[in-house]
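Undergrad: dropping a prediction and its sequence here:
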Amino acid sequence: MPSLTFVLPHWLYWAMLVVFPIVAMVMARRGRRPTPGNRRLYSLPLAYFVLITGGMLGLHRFYLKSLWGLLYLPLFFAILFANAHQRTAREAFSDASNIVRVSQSTIERETARAEDDAAQLASLREDLAAAEEGSFAKRSVELRLKRQERRMESSQQRIAQAEADLRDKQVVADSSGADRRYWEVFAFVCFLAILAFMALDAVLMPMMVRRANARIDDRADPADEAVDAVEQSEFEKDRSHVARGWSGWIDALSFYSGEFVSYWSVIAVFVYYYEVVARYVFNSPTNWAHEGMYLMFGMQYLISGAYAMLCESHVRVDVFYAPLSPRRKAMADILTSVFFFIFAGVLLATGWIFAADATRVNEVSFTEWQLAYWPFKWAIVVGAALIVLQGVAKLAQDFRVLATGVPHTAREA
């Protein structure tokens, strides 16, 4: 299989975080064009989008409710199976080849050493024969001779062991090398087959979309209507928290900022899909996917705080709070708001310090991707500012409820 060397450019990363949510928000509001029977048609641009992002799994076929998408799955799993065997064979080949190299080096080194030892051994035996019986010189030569014989024996043992390892591991290296080449070719052929199917589907996509839409009759699908009703009710439930009046502008800002960053989760799906394919299909794990996504989720967590506060989605213990009347709830919120503003103020101040320091030194990540950190730290400031503004709006609405006893959604604030 060929390797992937693509590294996401920094400018494309930031453009993706800005442009994709805007396009998604527009598409979510526009929806798909309904048929006379209130059925929604399949979209050709969306079909091509699914082909590009999930074509290796045939997801575009499943989007169009075509069972031919099942043809992609065996090929994709065959690639995963082949790559798993290829990795095993590559590891075995690497280990065996390393032992072969070490054994060859040992044989060369010890053979030359053994030849020198043999020459020295012959010289020592001549010296022993010439030495006077019982003399100190003869005892010295005998000791040197024994030491040289032990050294010679040790070299011969190392040579014998290296030759045995060379014979055994050379067979393993040849076998695993052949297995690696076989599975590499097998995976590549499956990959080419998937590319051929994707190219064919890219040409046939307009016809496939027309056929999928032709299968739609004039009867409304209760399942689709139920899904639409749930989605609409969830949207309206969250949207109902936006008050009227001047505080409603802050509520709207919190609402749309939360909706904006929510679509970043969809980006994560695409990026991690690419990471899985790059890692397990092409054996080319990225050095940017994980870092880019966890930094993105950090910003999402910070910026969506105001949205969570607006929709009352934060986790809290409300055993005593829930049964209270609207006026008493407002009183409790006003009394406890001092703790909220302390927290939000500290978050804003420290976030500003962190962001300013990171901007001044142009702080970047420690990975090979070298992504600038200062935009992420300014997200702390943005998130804290949104939370402070939402806290001000909530405080104003609580004072109104305290004065009138009417929830903020009932009348203008």
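TA: Cool, the structure landed.
Undergrad: please make it C-alpha for all contacts and neighbour counts, starting now.
TA: OK.
Undergrad: now do Ile194 against Val271, distance only.
TA: Here the distance between Ile194 and Val271 works out to 20 Å (CA to CA, to the nearest Å).
Undergrad: so which of those two has more stuff around it?
TA: Higher neighbour count among Ile194 and Val271: Ile194, with 21 against 18, using other CA atoms under 10 Å.
Undergrad: tell me if I'm right that that one and Leu75 touch.
TA: Yes: because the distance of 7.0 Å satisfies CA atoms under 8 Å, Ile194 is recorded as touching Leu75.
Undergrad: residues near Ala28, how many?
TA: For Ala28, using other CA under 10 Å, the count is 10.
Undergrad: residues in contact with it?
TA: Taking CA atoms under 8 Å, 6 or more residues apart in numbering, we find Ala28 in contact with no residue.
Undergrad: and after the helix or strand harbouring it, which helix or strand comes next?
TA: With elements delineated by DSSP states H and E, Ala28 resides in helix 10-30, which encompasses its position. Heading C-terminal from helix 10-30, the first helix or strand you meet, by DSSP H and E, is helix 44-54.
Undergrad: what helices or strands is that following helix leaning on?
TA: Where contact means 3 or more CA pairs under 8 Å, 6 or more residues apart in numbering; DSSP states H and E, helix 44-54 is packed against helix 59-63, helix 136-214.
Undergrad: mind putting these in JSON lines, distance to Ala393 included?
TA: As requested, those are arranged in JSON lines below (distance: least, CA to CA, whole Å):
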{"stretch": "helix 59-63", "distance to Ala393": "43"}
{"stretch": "helix 136-214", "distance to Ala393": "47"}
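Undergrad: of all these, which lies closest to Arg90?
TA: Between Arg90 and these, the shortest separation by CA to CA is 6.0 Å, and it involves helix 136-214.
Undergrad: now do that closest one: which elements does it pack against?
TA: Judged by 3+ CA pairs under 8 Å, 6+ apart, helix 136-214 is in contact with helix 44-54, helix 72-130.
Undergrad: one more time with 6 Å, if that's ok
TA: helix 72-130 (3 or more CA pairs under 6 Å, 6 or more residues apart in numbering; DSSP states H and E).
Undergrad: second structure for comparison follows:
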Amino acid sequence: MQRLATALDQVNIAVGATVRWLALIMVLVQFGTVVLRYVYGVSFIFLSESVLYLHAALFMLGAGYTLLVDAHVRVDIFYGSLSTRKKALIDILGATLFLLPSMVMIAWFSWPSVRNSWAVMEGAISVGGIPASFLLKSLIPAFCGLLVIQGLACLLRDLALYRDGTNAA
């Protein structure tokens, strides 16, 4: 189980290593947009829209990596004081009852919109914007897929942890 979990982790490690650069690119594009607008009085809609695309890609594609490094927001009332085994049980229940089903449902219900967007090669959100809304919509199933992959990796580790009661998993 550990080998499979590690193999699944590698997907989000690779995506996370790539996606992290979007933050720097986004800041630079936003800076350039502001300089162009306020120093030179020039505005380009596609530049402003590119910040939206970069922001969406950063968060949607980085969600699996965030789960991998356990950096998601967690409402912790009792969790921190529980034993390792009980934490694993809560994480198992959370993954099987909430994370995985919700990702499957989001992917299922968003797929027709994504498919239709690709079918017509849906264009820009705004006039003069980036003519690729279909790419933006494609982030939804990618988000779901990456979170399912990482959710399964975490689930495998938590199952081993619960079974063994140690951190050997």
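TA: Everything's here; your move. From a predicted model like this one, the values you see are computed outputs, not experimental measurements.
Undergrad: any idea what Tyr38 of structure 2 aligns with in structure 1?
TA: In structure 1, the residue paired with Tyr38 of structure 2 is Tyr280, using TM-score structural alignment.
Undergrad: what's the local residue count around its match?
TA: Around Tyr280 of structure 1 sit 17 other residues, with neighbours defined as other CA under 10 Å.
Undergrad: distance of it from Phe339 of structure 1?
TA: Where Phe339 of structure 1 is concerned, Tyr280 of structure 1 sits at a distance of 49 Å (CA to CA).
Undergrad: nearest residue to the middle of structure 1?
TA: Averaging the C-alpha coordinates of structure 1 gives a centre point, and the residue nearest to it by CA atoms, centre = their mean is His290 (3.8 Å).
Undergrad: which one in structure 2 is aligned with Ala379 of structure 1?
TA: For Ala379 of structure 1, the residue aligned by TM-score structural alignment is Leu139.
Undergrad: residues contacting that match?
TA: With contact set as CA atoms under 6 Å, 6 or more residues apart in numbering, Leu139 of structure 2 has no partners.
Undergrad: what's the helix or strand for it?
TA: When the helices and strands are read off by DSSP H and E, the one containing Leu139 of structure 2 is helix 133-164.
Undergrad: how about Asn167 of structure 2?
TA: For Asn167 of structure 2, there is no helix or strand it lies in under DSSP H and E.
Undergrad: the residue nearest to it when sequence neighbours are not counted: neighbour count?
TA: The shortest distance from Asn167 of structure 2 to any non-neighbouring residue, by CA to CA, 6 or more residues apart in numbering, is to Leu161 (6.0 Å). As a burial measure, Leu161 of structure 2 scores 20 neighbours (other CA under 10 Å).
Undergrad: ok, now Leu155 of structure 2?
TA: Using other CA under 10 Å, Leu155 of structure 2 has 23 other residues around it.
Undergrad: ok, and the closest non-adjacent residue to it?
TA: Closest residue in space to Leu155 of structure 2, ignoring its immediate chain neighbours: Ile92 at 5.8 Å, by CA to CA, 6+ apart.
Undergrad: distance of the one you found relative to Tyr53 of structure 2?
TA: The separation that Ile92 of structure 2 has from Tyr53 of structure 2, given CA to CA, amounts to 33 Å.
Undergrad: the more surrounded of the two?
TA: For the pair Ile92 of structure 2 and Tyr53, the greater number of neighbours falls to Ile92 (22 against 19), based on other CA under 10 Å.
Undergrad: alignment lookup: the more buried one to structure 1.
TA: Matched by TM-score structural alignment, Ile92 of structure 2 corresponds to Ile334 in structure 1.
Undergrad: the helix holding Leu139 of structure 2 vs structure 1, mean deviation?
TA: Per the superposition on structure 1, helix 133-164 of structure 2 and its aligned residues are separated by 0.9 Å on average (mean CA distance after the TM-score superposition for structure 1).
Undergrad: give me the buried positions along that helix.
TA: By 16 or more other CA atoms under 10 Å, the buried positions in helix 133-164 of structure 2 come out as 133-162.
Undergrad: distance from that helix to the middle of the chain?
TA: The gap between where helix 133-164 of structure 2 is centred and where its chain is centred comes out at 9 Å by CA atoms, centre = their mean, to the nearest Å.
Undergrad: with stretch 316-331 of structure 1 instead?
TA: What separates the centre of stretch 316-331 of structure 1 from the centre of its chain is 41 Å, taken as CA atoms, centre = their mean.
Undergrad: end-to-end on that stretch?
TA: With CA to CA as the measure, the first residue of stretch 316-331 of structure 1 is 17 Å from its last.
Undergrad: buried set for it?
TA: With burial defined by 16+ other CA under 10 Å, the residues of stretch 316-331 of structure 1 counted as buried are 326-331.
Undergrad: now stretch 99-110 of structure 2
TA: 99-100, 103-104, 107.
Undergrad: list the contacts of it.
TA: Taking CA under 6 Å, 6+ apart as the criterion, the residues outside stretch 99-110 of structure 2 that touch it are 141, 144, 148.
Undergrad: out of those residues, which is nearest to Ala57 of structure 2?
TA: Nearest to Ala57 of structure 2, judged by CA to CA, of the contacts of stretch 99-110 of structure 2 is Pro141 at 11.9 Å.
Undergrad: what's the spacing between the closest one and Phe134 of structure 2?
TA: Remark: distance between Pro141 of structure 2 and Phe134 of structure 2 (CA to CA) = 12 Å.
Undergrad: now do Ala14 of structure 2
TA: From Ala14 of structure 2 across to Phe134 of structure 2, the span is 24 Å (CA to CA).
Undergrad: swap in Ile13 of structure 2?
TA: Using CA to CA, which is the criterion applied here, Ile13 of structure 2 is 25 Å from Phe134 of structure 2.
Undergrad: what's the answer for Arg37 of structure 2, then?
TA: For Arg37 of structure 2 relative to Phe134 of structure 2 (CA to CA), the value is 28 Å.
Undergrad: most packed of the helices and strands packed on helix 44-54 of structure 1?
TA: Highest mean neighbour count among those (mean count of other CA atoms under 10 Å): helix 59-63, with a mean of 20.
Undergrad: structure 2: matching residues for that one?
TA: Helix 59-63 of structure 1 corresponds to no residue of structure 2 when matched by TM-score structural alignment.
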